[in-house]
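*Asks:* Quick one: sequence and predicted model below, then my questions.
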Amino acid sequence: MVIPDDALDPQALSRLWERQWPGCPPVAHWLRGHYPDRWIRFHSLPESKRYPDDEAEYAIVLNRHHTVLSELDPGSDLLVITTEWTNTPALTPQRWPRRSEVAPRAQHWQTLIEEPGDDPEFRTYTQLYAETRRWGPGVIDAVLRAVANDEISNVLLSPVDLRWLYHPYDGGADVVLPTPTERDALKNRHRAWLSTHPLGL
């Protein structure tokens, strides 16, 4: 179930983000570098396979995401942040039309410039959208399947207080927890889903 986001306050969400995650804008692939002591990565298929080939493998992908998200316990509502990229500050979709299909009710939250040093004529603008959804079975499956297929990226899932962050990507998920102790406990519960890479990638 989707909660109407008429009351979603972009400025309040920005203030909350800055309080919870200081020094790191809401760019999913930056989180690991900013919070390495609270970060963990899980792979979404056995033997670190990147993309599912059939419904049986999609079921594994979704089950792993659901398992971790349920253990993290977002509460009654899940914050869903999706991303679009444009060549100008305007909100006209340029690269990922699938985003508006799987998150049609999301409201524009903010515009970021990930590389401010780029030539202004060739600059890429990151457009962030936010919505809340009533947490429950299947509520986020369309988003997770689109991520698994590399149809959308830079997705962030979180409880509405932003106490933890969950970044699904095509191949797995990055999780950033409030403390290293909580990170270690989650890691120990799902060691079979970890990478064998020495850096955990």
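*Replies:* Arrived safely, thanks for sending. Numbers count the residues shown, from 1 in each chain.
*Asks:* okay, CA-based contacts and neighbour counts for the rest of this
*Replies:* OK.
*Asks:* ok now do the nearest residue to Gln94 once chain neighbours are set aside, which residues does it touch?
*Replies:* In this structure, Gln94 finds its nearest non-sequential neighbour in Thr86, 5.2 Å apart by CA to CA, 6 or more residues apart in numbering. Going by CA atoms under 8 Å, 6 or more residues apart in numbering, Thr86 touches 92-95, 124-127.
*Asks:* and which of the residues you listed is nearest Pro104?
*Replies:* The nearest member of the contacts of Thr86 to Pro104, counting by CA to CA, is Pro93 at 12.7 Å.
*Asks:* Pasting the second one now:
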Amino acid sequence: MTKEEFKTFWTLTYPDTIPISYLFKKDYSERWFRIHSLPDSKRYAESENEWKILLERQNQIITDIFGENEKILLVTGEYNWDENATFNADEEAVFKPYDFILLDNIDLFDFKSEDYNKGDFYKPAFAETIWNSNQHDRLLKEIANDNLRAFFISINKSIIVAPYDGGIDFVFKNIQTKDFYKKQYENWLSERVDGL
């Protein structure tokens, strides 16, 4: 996939947002839900057993939704206050297996002037890869430890899978698919009314 093809795909599939995962729950709330990675909504793993539970949960639900050997995109990026700075995936060793393609800078002030200042930019990048269970565990652990941000997209199924430090956010193609998986994994949902 080229940079231009990604831009076309994103514009057609997710026109109401930009590729920054914390925005998805608000911009696609009707197609969004969240699971927690640990029992009792514990945020961070503190033992080998908790890491085992976290990775088992995350791999189980992502594999259930994507399937094995699914072609996916890995999307990441970084905030930068210098428009001319470049995204450097090599700074994160966990990104070494992925071949990133840089996307155009996003002017955050133009996107949401009430939240950002002039000169605030986001530098996104994406890589094509394959989803197989446990293949991306190192990346999932880094995200779970809040060391970096990244999310996955199945182009074929129009599903976003956005792990974070505490769980995973999902944005599905439609409400029916969301409701199906939400019911399947109801034991992993938050007890909060807002689903967070």
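*Replies:* That came through fine. These figures come from a predicted structure and were not determined experimentally.
*Asks:* if we can go back for a sec, which one in the second structure is aligned with the residue nearest to Gln94 of the first structure?
*Replies:* Counting by TM-score structural alignment, Thr86 of the first structure corresponds to Asn80 in the second structure.
*Asks:* how much space is there between its match and Tyr185 of the second structure?
*Replies:* According to CA to CA, to the nearest Å, Asn80 of the second structure stands 37 Å off from Tyr185 of the second structure.
*Asks:* residue nearest the centroid of the first structure?
*Replies:* Most central in the first structure under CA atoms, centre = their mean is Leu156, positioned 2.1 Å from the mean C-alpha point.
*Asks:* Tell me the counterpart of it in the second structure.
*Replies:* For Leu156 of the first structure, the residue aligned by TM-score structural alignment is Phe151.
*Asks:* Centre of the second structure to the edge, which residue is at the far end?
*Replies:* Lys118 (26.0 Å).
*Asks:* Tell me which residues touch that one, please.
*Replies:* Counting by CA under 8 Å, 6+ apart, Lys118 of the second structure makes contact with 108-109.
*Asks:* That one belongs to a strand, doesn't it?
*Replies:* No - using DSSP: H, G, I helix; E, B strand; the rest coil, the assignment for Lys118 of the second structure is coil, not a strand.
*Asks:* residues in the second structure aligned with the longest helix anywhere in the first structure?
*Replies:* Criterion DSSP state H: the longest helix present in the first structure is helix 55-72. On the second structure, the counterpart of helix 55-72 of the first structure by TM-score structural alignment is residues 48-65.
*Asks:* What of stretch 166-180 of the first structure?
*Replies:* Taking TM-score structural alignment, stretch 166-180 of the first structure hits residues 161-175 over in the second structure.
*Asks:* Can you tell me what sits against the matching stretch?
*Replies:* With CA under 8 Å, 6+ apart, stretch 161-175 of the second structure has contacts from 21, 24-25, 28, 30-38, 41-44, 58, 62, 140, 143-146, 149-153, 157-160, 178.
*Asks:* And Glu83 of the second structure, how far from Asp90 of the second structure?
*Replies:* Distance of Glu83 of the second structure to Asp90 of the second structure, given as CA to CA: 19 Å.
*Asks:* hang on, the earlier thing: mean per-residue distance, the match of helix 55-72 of the first structure to the first structure?
*Replies:* Following the fit onto the first structure, the mean deviation recorded for stretch 48-65 of the second structure is 1.3 Å by mean CA distance after the TM-score superposition for the first structure.
*Asks:* tell me which residues of that stretch are tucked away?
*Replies:* 50-51, 53-55, 57-59, 61-63, 65 (16 or more other CA atoms under 10 Å).
*Asks:* before we move on, what about stretch 115-131 of the first structure?
*Replies:* Burial within stretch 115-131 of the first structure, assessed by neighbour count using 16+ other CA under 10 Å, is assigned to 123-131.
*Asks:* Make TSV from the residues you listed and add secondary structure and distance to Val102 of the first structure to it.
*Replies:* Formatted as TSV, these follow (DSSP: H, G, I helix; E, B strand; the rest coil; distance: CA to CA, whole Å):
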residue	secondary structure	distance to Val102 of the first structure
Arg123	coil	26
Thr124	coil	22
Tyr125	strand	21
Thr126	strand	18
Gln127	strand	16
Leu128	strand	14
Tyr129	strand	12
Ala130	strand	12
Glu131	strand	12
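*Asks:* and of those, the nearest to Leu112 of the first structure?
*Replies:* Among these, Thr126 lies closest to Leu112 of the first structure (CA to CA), at 4.9 Å.
*Asks:* Is it correct that that closest one is in contact with Thr83?
*Replies:* Yes - counting by CA atoms under 8 Å, Thr83 is a contact partner of Thr126 of the first structure at 6.8 Å.
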